[in-house]
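A.B. asks: Take a look and give me a structure for this.
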Amino acid sequence: MEKHELVTLPNSNIQTLAQIAELDFFDRQSVILSKSVAPLEAWGSMMSRPSFILNLAFRIRDAISSMFNVKRIGGFSKSAPKTVAVGDKLDFFLVEHVSEDVLSLSERDSHLDVLTCISRVGNELTITSSVKVHNTFGRLYMLPVGPAHKWIVRSFLRRLKKEHS
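C.D. replies: Just a heads-up that it's a prediction; the model follows:
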């Protein structure tokens, strides 16, 4: 499995697995909050109450993926620590980068690599997801996961905006 180095997009603090043109999936969504929220605080807030649908989606994902020798990820624990360091785990994600304004989390597997970057500039919070696919299963996996992921992130950001208004 190829390890992709993190790339910081030009004129931003957003990290991805590669330049946008080299990615198999890219999604960037932002929200303006009433106050500046640190990326780890935003993560904790979003993960504290994952929806029933998201939990169900993870159970289905694990059941199907395990038939193709892809490790189970289980879902979210509903809690987040107050601090993290590179190399720590947040649920199934590996902390790849952490600073005051950026939290980059990865999951690397035989079928694909995923990087979720939560970044802030002032009161704007951005969630950017980038994916590099490794095989046919990864491509098939992204067919339903890509659109679902966009919907899930949008709902997380909407809820975060309500909490911080």
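
A.B. asks: rest of the way, CA atoms for contacts and neighbours
C.D. replies: Fine.

A.B. asks: tell me the centre residue of the chain?
C.D. replies: Most central residue of the chain, judged by C-alpha distance to the mean C-alpha position with C-alpha atoms, centre = their mean, is Thr116 at 3.1 Å.

A.B. asks: name the helices or strands packed onto the longest helix belonging to the chain?
C.D. replies: Longest helix in the chain, counting residues (DSSP state H): helix 136-163. Helix 136-163 is packed against strand 25-32, helix 39-47, with contacts defined by 3 or more C-alpha pairs under 8 Å, 6 or more residues apart in numbering; DSSP states H and E.

A.B. asks: that older thread, where's the residue nearest to the centre of the chain relative to Thr8, distance?
C.D. replies: 13 Å (C-alpha to C-alpha, to the nearest Å).

A.B. asks: Name the residues contacting each of those two.
C.D. replies: Taking C-alpha atoms under 8 Å, 6 or more residues apart in numbering as the contact criterion, the common neighbours of Thr116 and Thr8 are Thr16.

A.B. asks: what about Ile73, which SS state?
C.D. replies: Look at Ile73: counting by DSSP: H, G, I helix; E, B strand; the rest coil, its state is coil.

A.B. asks: quick one more, to check against the first:
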Amino acid sequence: MPPNTFARAATARIQILAPAAELDFLDTQSIVLPVPVTPLEAWTLMHARPLPGLKLAFWLRDAISACFGVKRIGGITSKPHTGVQPGDKLDFFLVEAVSDTVLTLTVRDRHLDVMTCLTSSAGVLSVTSSVKTRNRFGRAYMIPVRPAHKLIVALSLKRLKQALEQRRAAV
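C.D. replies: Next up, the predicted model:
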């Protein structure tokens, strides 16, 4: 890949909640795709086999957050998702935009706003998450979530790349 192509592809059409300087959390991670996939297909493949401990992490999140009046989210399902449209729910996320190159998901509550945007462009898949907190609870919530989220996305992308490499080898 020529210099800067990865950087250009990784930032193509990314949507975030607000200008970067106004965000309380911003993370973008990318992989070079062994085979082309849409963002929705990537999402489905990344969650087809849940990461070890993720179900427990969501259970703990729900148990602790419920004490503060935060809605339980239950986690991310491993069922295949096809044909979602803006306004649909994808697990606990609201689908804001979906195309062959972009999948934008949001969750908003009284403590924080979250946007996750998957983009697929020039053979690169990027996952960008942006968060704006609204109060002290939202800021406290992000203390453990910040490093956990980065690790979960990194591991999910690694597993996705492995699955796609197996798909390519099978052809």
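
A.B. asks: sorry, back to before: for the longest helix of structure 1, which positions count as buried?
C.D. replies: Neighbour counts over helix 136-163 of structure 1 (16 or more other C-alpha atoms under 10 Å) mark Gly138, Arg139, Tyr141, Met142, Ile152, Val153, Arg154, Phe156, Leu157, Leu160, Lys161 as buried.

A.B. asks: can you put those residues in a markdown table and add distance to Ser104 of structure 1?
C.D. replies: Conversion of the buried residues of helix 136-163 of structure 1 to a markdown table gives the following (distance: C-alpha to C-alpha, whole Å):
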| residue | distance to Ser104 of structure 1 |
| --- | --- |
| Gly138 | 21 |
| Arg139 | 23 |
| Tyr141 | 22 |
| Met142 | 20 |
| Ile152 | 18 |
| Val153 | 15 |
| Arg154 | 18 |
| Phe156 | 17 |
| Leu157 | 17 |
| Leu160 | 18 |
| Lys161 | 21 |
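
A.B. asks: quick one on the thing from earlier: and the helices and strands packed on helix 136-163 of structure 1, which is most packed in?
C.D. replies: Ranked by mean neighbour count, these are led by helix 39-47 with a mean of 19 (mean count of other C-alpha atoms under 10 Å).

A.B. asks: and the angle from that helix to helix 136-163?
C.D. replies: 100 degrees (axes from the mean of the first three to the mean of the last three C-alpha atoms, to 10 degrees).

A.B. asks: The helix or strand just after helix 39-47 of structure 1 to helix 136-163, inter-axis angle?
C.D. replies: The helix or strand immediately downstream of helix 39-47 of structure 1 is helix 52-66, counting by DSSP states H and E. In this structure, helix 52-66 of structure 1 runs at an angle of 160 degrees to helix 136-163, with the same axes, to 10 degrees as the basis.

A.B. asks: what's the offset of helix 52-66 of structure 1 from the middle of its chain?
C.D. replies: For helix 52-66 of structure 1, the distance between its averaged C-alpha position and the chain's averaged C-alpha position is 16 Å (C-alpha atoms, centre = their mean, to the nearest Å).

A.B. asks: Output the contacting helices and strands for it.
C.D. replies: For helix 52-66 of structure 1, the contact count by 3+ C-alpha pairs under 8 Å, 6+ apart identifies no helix or strand as a packing neighbour.

A.B. asks: That one vs structure 2, mean deviation?
C.D. replies: After superposition onto structure 2, helix 52-66 of structure 1 lies on average 0.7 Å away from the residues it aligns with, using mean C-alpha distance after the TM-score superposition for structure 1.

A.B. asks: shouldn't the residue nearest to the centre of structure 1 be in contact with Ser129?
C.D. replies: Yes. Counting by C-alpha atoms under 8 Å, Thr116 of structure 1 sits close enough to Ser129 to count as a contact (4.5 Å).

A.B. asks: Mutual contacts of the two, please.
C.D. replies: Thr16.

A.B. asks: can you tell me which residues contact Ser126 of structure 2?
C.D. replies: Ser126 of structure 2 sits in contact with Ala10, Thr11, Thr28, Gln29, Ser30, Ile31, Cys117, Leu118, Thr119, Ser120, where contact means C-alpha under 8 Å, 6+ apart.
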